[in-house]
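In: here are the coordinates; sequence isn't available:
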């Protein structure tokens, strides 16, 4: 069964408890309880080098525990690989293990659902594949079972054995070619994601694009007017409504 497209949100905005900058997300989760949201958190280009009991993570504890009250959320911890650089493998494994400690934190429920691996390779290389396999195996054995790989471009099919989703395009809307996604098999599209930033589309045109992407059967998507992941799209509320309508849950 092909699942409806989810909203994929790289959320690199610091969750200050005094200003509550994640409120637009909480509002959308409430407004669209039957839409799946896959949220990527990124405390410090990965986890901070402290445990969740450290005061440096106190704002994240509050914000993530609030996210955990919504049943339509998957939460992913951000890590990066330097495009598969062997020198970063020890840090990659350490960061995954550090995120795993969030799942055993007892004062609050800040458990994560999986790992978002940024700067993933797109071309198959047996050594890099083995390194990524070691990393994804560690995540799954650490109760972080869901994996997103982000090469940001169309990836070789071998990597789908390691991931639930692969981001097959991340870039400016002006550079996006939907025909590249349409050329993928339906089975591949169901496990593929796109992130389009710097969108200049009006709300109605964004709606047309969202319907096109959902009709392609993509696993998840993000369309934003910004060129950074630490601020909200001017059309965020419209986007969440458009995806919910396109997948037929509102």
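Out: Yep, it's here. Here the structure is a predicted model, which means the values were calculated and not measured. Numbers count the residues shown, from 1 in each chain.
In: CA atoms for contacts and neighbours, from now on please.
Out: Fine.
In: what's the burial count for the spatially closest residue to residue 216 that is not a sequence neighbour?
Out: Nearest residue to residue 216 in three dimensions, chain neighbours excluded: residue 182, at 6.5 Å (Cα to Cα, 6 or more residues apart in numbering). Close neighbours of residue 182, defined as other Cα atoms under 10 Å, add up to 16.
In: if I look at residue 182, how far off is residue 90?
Out: Distance of residue 182 to residue 90, computed by Cα to Cα, to the nearest Å: 37 Å.
In: and for residue 217?
Out: For residue 217, the distance to residue 90 - Cα to Cα - is 36 Å.
In: those two: which is more packed in?
Out: More crowded of residue 217 and residue 90, by other Cα under 10 Å: residue 217, with 24 against 11.
In: take a look at this one as well, against the first:
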């Protein structure tokens, strides 16, 4: 969603009203950081407003074409995102990278694992040199071999519509012991679009995912876009979703 005047107001409001709920936002000016050294004025103003809050993590979008995109191009974009921290007028830093269309198979000779290992290393170096976390998220949209967790802080194991979602009870299982399955569930992210249930049904879904231990969750009524969710609009239940996530996380902490 481009930050035209007023467009991100519901985001700012949610972050302000729910200080105990952590938010991770993917910043995507132009399928990457855009052509300039820094983003345009609309983005700089909006990012700076989000960076005021301690319960927000911002990560910059890059795509990898499932491990076929030239590594030098992706690395250059990672370094440009990291350099946003050097902007002198406002605090527009992002905390890491969201690598979309990430490979989910090891590849011949583990070439795809090596690809992500390289991106992970460059992300950590580029951001940590500037005192930032270098949070690295990959999005293969599937359960991946456990080896990938050595080179990611979080992995999107599901991104698809609510209708095509397999049984929640088996969403994170795998018959292959070399796959991540539930072993790394706290480092898995789930992005569910085209949700067509009620707000109460969404709450039950959120409670189930949080109770199961999923690290990051997003549910939207919007979608699909080009094969994935339409993230350029607010979900019909955006405010309800944030409240439900906060309640579910608080309940999970009490259970612990």
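Out: It's in. In this text, all values refer to a predicted model and were calculated from it rather than measured experimentally.
In: give me the buried positions along stretch 193-204 of structure 2.
Out: For stretch 193-204 of structure 2, burial by neighbour count (16 or more other Cα atoms under 10 Å) applies to 193-195, 199, 202-203.
In: filter the residues you listed down to just the ones in strands.
Out: Counting by DSSP state E, the part of these found in strands is residue 193.
In: so can I have JSON lines of the buried residues of stretch 193-204 of structure 2 showing distance to residue 99 of structure 2?
Out: Shown next, in JSON lines, are these (distance: Cα to Cα, whole Å):
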{"residue": "193", "distance to residue 99 of structure 2": "19"}
{"residue": "194", "distance to residue 99 of structure 2": "22"}
{"residue": "195", "distance to residue 99 of structure 2": "24"}
{"residue": "199", "distance to residue 99 of structure 2": "30"}
{"residue": "202", "distance to residue 99 of structure 2": "27"}
{"residue": "203", "distance to residue 99 of structure 2": "28"}
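In: closest one of the buried residues of stretch 193-204 of structure 2 to residue 136 of structure 2?
Out: Proximity of the buried residues of stretch 193-204 of structure 2 to residue 136 of structure 2 (Cα to Cα) peaks at residue 193, which lies at 22.3 Å.
In: identify the residues contacting the alignment partner in structure 1 of the closest one.
Out: With the correspondence set by TM-score structural alignment, residue 193 of structure 2 lines up against residue 197 in structure 1. Each residue near residue 197 of structure 1 by Cα atoms under 8 Å, 6 or more residues apart in numbering is listed here: 170-173, 222-228.
In: check residue 164 of structure 1 too.
Out: 146-148, 191.
In: can you do 6 Å?
Out: By Cα atoms under 6 Å, 6 or more residues apart in numbering, the residues touching residue 164 of structure 1 are 147-148.
In: how about it, what's its match in structure 2?
Out: Counting by TM-score structural alignment, the partner of residue 164 of structure 1 is residue 153.
In: now swap in residue 96 of structure 1 and tell me
Out: Per TM-score structural alignment, residue 96 of structure 1 is aligned with residue 78.
In: go on, residue 188 of structure 1?
Out: Aligned by TM-score structural alignment, residue 188 of structure 1 pairs with residue 184 of structure 2.
In: next, that match: secondary structure please.
Out: helix (DSSP: H, G, I helix; E, B strand; the rest coil).
In: distance of it from residue 59 of structure 2?
Out: Residue 184 of structure 2 sits 21 Å away from residue 59 of structure 2, going by Cα to Cα.
In: neighbour count winner among the two?
Out: A count of neighbours by other Cα under 10 Å puts residue 59 above the other of residue 184 of structure 2 and residue 59, at 24 against 17.
In: would you double-check that the more buried one falls in a helix?
Out: No - using three-state DSSP, the assignment for residue 59 of structure 2 is strand, not a helix.
In: which residue in structure 1 aligns with it?
Out: Using TM-score structural alignment, residue 59 of structure 2 lines up with residue 76 in structure 1.
In: let me see the ranges of the helices in structure 1.
Out: 23-31, 58-67, 89-100, 126-141, 178-182, 186-189, 203-215, 236-246 (DSSP state H).
In: would you turn those into CSV with distance to residue 82 of structure 1?
Out: Output for the helices of structure 1, formatted as CSV (distance: least, Cα to Cα, whole Å):
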stretch, distance to residue 82 of structure 1
helix 23-31, 29
helix 58-67, 25
helix 89-100, 9
helix 126-141, 11
helix 178-182, 25
helix 186-189, 24
helix 203-215, 29
helix 236-246, 30
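In: for residue 41 of structure 1, find the nearest of these.
Out: Residue 41 of structure 1 sits nearest to helix 58-67 of all the helices of structure 1, at 8.9 Å, using Cα to Cα.
In: please point out which parts of the closest one sit buried.
Out: Taking 16+ other Cα under 10 Å as the criterion, helix 58-67 of structure 1 shows 59-65, 67 as buried.
In: likewise stretch 107-120 of structure 2?
Out: Within stretch 107-120 of structure 2, the residues that count as buried by 16+ other Cα under 10 Å are 112-117, 119-120.
In: stretch 74-90 of structure 2 now?
Out: For stretch 74-90 of structure 2, a neighbour-count test (16+ other Cα under 10 Å) marks 74-75, 77-85 as buried.
In: could you dump the residues you listed to TSV with distance to residue 36 of structure 2?
Out: Below are those laid out as TSV (distance: Cα to Cα, whole Å):
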residue	distance to residue 36 of structure 2
74	15
75	16
77	11
78	13
79	13
80	9
81	11
82	13
83	11
84	11
85	14
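In: which of these sits closest to residue 106 of structure 2?
Out: Proximity of the buried residues of stretch 74-90 of structure 2 to residue 106 of structure 2 (Cα to Cα) peaks at residue 74, which lies at 19.0 Å.
In: separation between that closest one and residue 204 of structure 2?
Out: Taken as Cα to Cα, the span from residue 74 of structure 2 to residue 204 of structure 2 is 38 Å.
In: same question, residue 161 of structure 2
Out: For residue 161 of structure 2, the distance to residue 204 of structure 2 (Cα to Cα) stands at 17 Å.
In: how about residue 152 of structure 2?
Out: Computed as Cα to Cα, the residue 152 of structure 2 to residue 204 of structure 2 distance reads 29 Å.
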